[in-house]
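Undergrad: just to be clear, the model below is a prediction. Sequence and coordinates:
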Amino acid sequence: MIEEQARVVALEAGAVWVETRRQSTCGGCSANAGCGQGLMDKIGVRASHGHVRALCDLQLQVGDQVVIGIAEDWLLRSALLVYLLPLLLFFLCAGLVQSLGAAEPWVIAAGGSGLLAGWLALRAVNSRLAHDRRAHPVVLRAYLPGTAPLV
């Protein structure tokens, strides 16, 4: 289970919206000097807080400090799906059209079509997983008032 500390900002039936503090890992990266993301973090362009909806069975109030978590296997599956599916479809479509002897503009168009097909497939999978409780972050525990670290 991957855990993150958060602060409750809104309540829903069976869920809460929490605010997490985004932490950059740019300080430990060897490409920090030439990286656009590192530059954006240094000048403060990116928001430092993110809002996440987490399932919750606890009685919480706005401002409570909690720990949210998501299963590692779901996070890994999601990352593989989001990054690899469009890329694989891009290469598959472009390679198929190229093997048929088509001109380069058609190969490029086929690659773009593969990316679009990957994006549409991801939307379909996402709408199906939206109702699967295992794919959502959950509140694991809440801190007692006065004992929580600041988020």
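TA: Good, I have the coordinates.

Undergrad: only C-alpha atoms for contact and neighbour calcs from this point on.
TA: Fine.

Undergrad: buried stuff in stretch 120-131?
TA: Buried residues in stretch 120-131, counted by 16 or more other Cα atoms under 10 Å: Leu122.

Undergrad: residues contacting the top strand by length along the chain, please?
TA: Longest strand of the chain, by residue count under DSSP state E: strand 2-12. Residues outside strand 2-12 that contact it (Cα atoms under 8 Å, 6 or more residues apart in numbering): 16-21, 60-72, 151.

Undergrad: quick one, the helix or strand following it and strand 2-12 angle?
TA: Sequence order places strand 15-21 as the next helix or strand after strand 2-12, per DSSP states H and E. Here the directions of strand 15-21 and strand 2-12 differ by 130 degrees (axes from the mean of the first three to the mean of the last three Cα atoms, to 10 degrees).

Undergrad: hold the first one in mind and look at this next one:
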Amino acid sequence: MIKELANVVAIEAGQVTVTSQIKSTCSGCAQVDTCGSGQIAKALPQAKLTLTLPYDISVTGVPLKEGDCVVLALPEKHILSSAGQVYLLPLLGLITFSALGQWLLKQQILPHELFALGLGLIGGYLGYRFAKFQQKQGKQSENLQPKIIEVLPSPNIVK
């Protein structure tokens, strides 16, 4: 499971809005002072990610209030599966349609190599559209929705 800490900023009927600090991996490297990416990460302010999630008290067992810190989780296998589809389906479409274009060119059905190249690009685009369609399907989209798995006790501030 991939876990992330977030703060509750709003609670509505059946939904909770949380924010999480987007972390750059460039801050922990030994080359941060000499690397261009590290310099950019230092110069730009850290952004916050805001999510509105469905909330059911029966899952966490603890009622939420604004300011609470929660642990969000995503199963790693769903992320890897989604990444595989997003990267591999367009590549597979490109290679398959390029091979088809070359075969059609060799059979002298296509008059020029540019048509074979265009066919490969069409295959890549169709693979992209198919991957996008797969990601929007109900079950896949549901699997990539972060879930609140734990409510951490909020620190008591003494004045």
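TA: Nice, thanks for sending it over. Quantities reported herein were computed from a predicted structural model and do not represent experimental measurements.

Undergrad: thinking again about what came up before, quick check: the longest strand of structure 1 compared with structure 2, mean distance?
TA: For strand 2-12 of structure 1, the mean deviation from structure 2 after alignment is 1.9 Å (mean Cα distance after the TM-score superposition for structure 1).

Undergrad: buried residues of that strand, list them for me.
TA: By neighbour count on 16+ other Cα under 10 Å, the buried set for strand 2-12 of structure 1 is 4-11.

Undergrad: swap in stretch 78-87 of structure 1?
TA: 81, 85-86.

Undergrad: got JSON lines for these, with secondary structure and distance to Gly112 of structure 1 too?
TA: Formatted as JSON lines, those follow (DSSP: H, G, I helix; E, B strand; the rest coil; distance: Cα to Cα, whole Å):
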{"residue": "Leu81", "secondary structure": "helix", "distance to Gly112 of structure 1": "18"}
{"residue": "Leu85", "secondary structure": "helix", "distance to Gly112 of structure 1": "13"}
{"residue": "Pro86", "secondary structure": "helix", "distance to Gly112 of structure 1": "10"}
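
Undergrad: doesn't Thr34 of structure 2 belong to a helix?
TA: No - using DSSP: H, G, I helix; E, B strand; the rest coil, the assignment for Thr34 of structure 2 is coil, not a helix.

Undergrad: quick check: it vs Lys77 of structure 2, distance?
TA: Applying Cα to Cα, to the nearest Å, the value for Thr34 of structure 2 to Lys77 of structure 2 is 35 Å.

Undergrad: which one of these two has more residues nearby?
TA: Using other Cα atoms under 10 Å as the criterion, Thr34 of structure 2 and Lys77 rank with Lys77 on top: 12 against 9.

Undergrad: give the contact list for the equivalent of Leu152 of structure 2 over in structure 1.
TA: Using TM-score structural alignment, the equivalent of Leu152 of structure 2 in structure 1 is Tyr143. Contacts for Tyr143 of structure 1 were tallied using Cα under 8 Å, 6+ apart; they are 64-66.

Undergrad: so what does the host helix or strand of Leu87 of structure 1 touch, helix or strand wise?
TA: Per DSSP H and E, Leu87 of structure 1 falls inside helix 72-99. On a contact count with 3 or more Cα pairs under 8 Å, 6 or more residues apart in numbering; DSSP states H and E, helix 72-99 of structure 1 meets helix 104-129.
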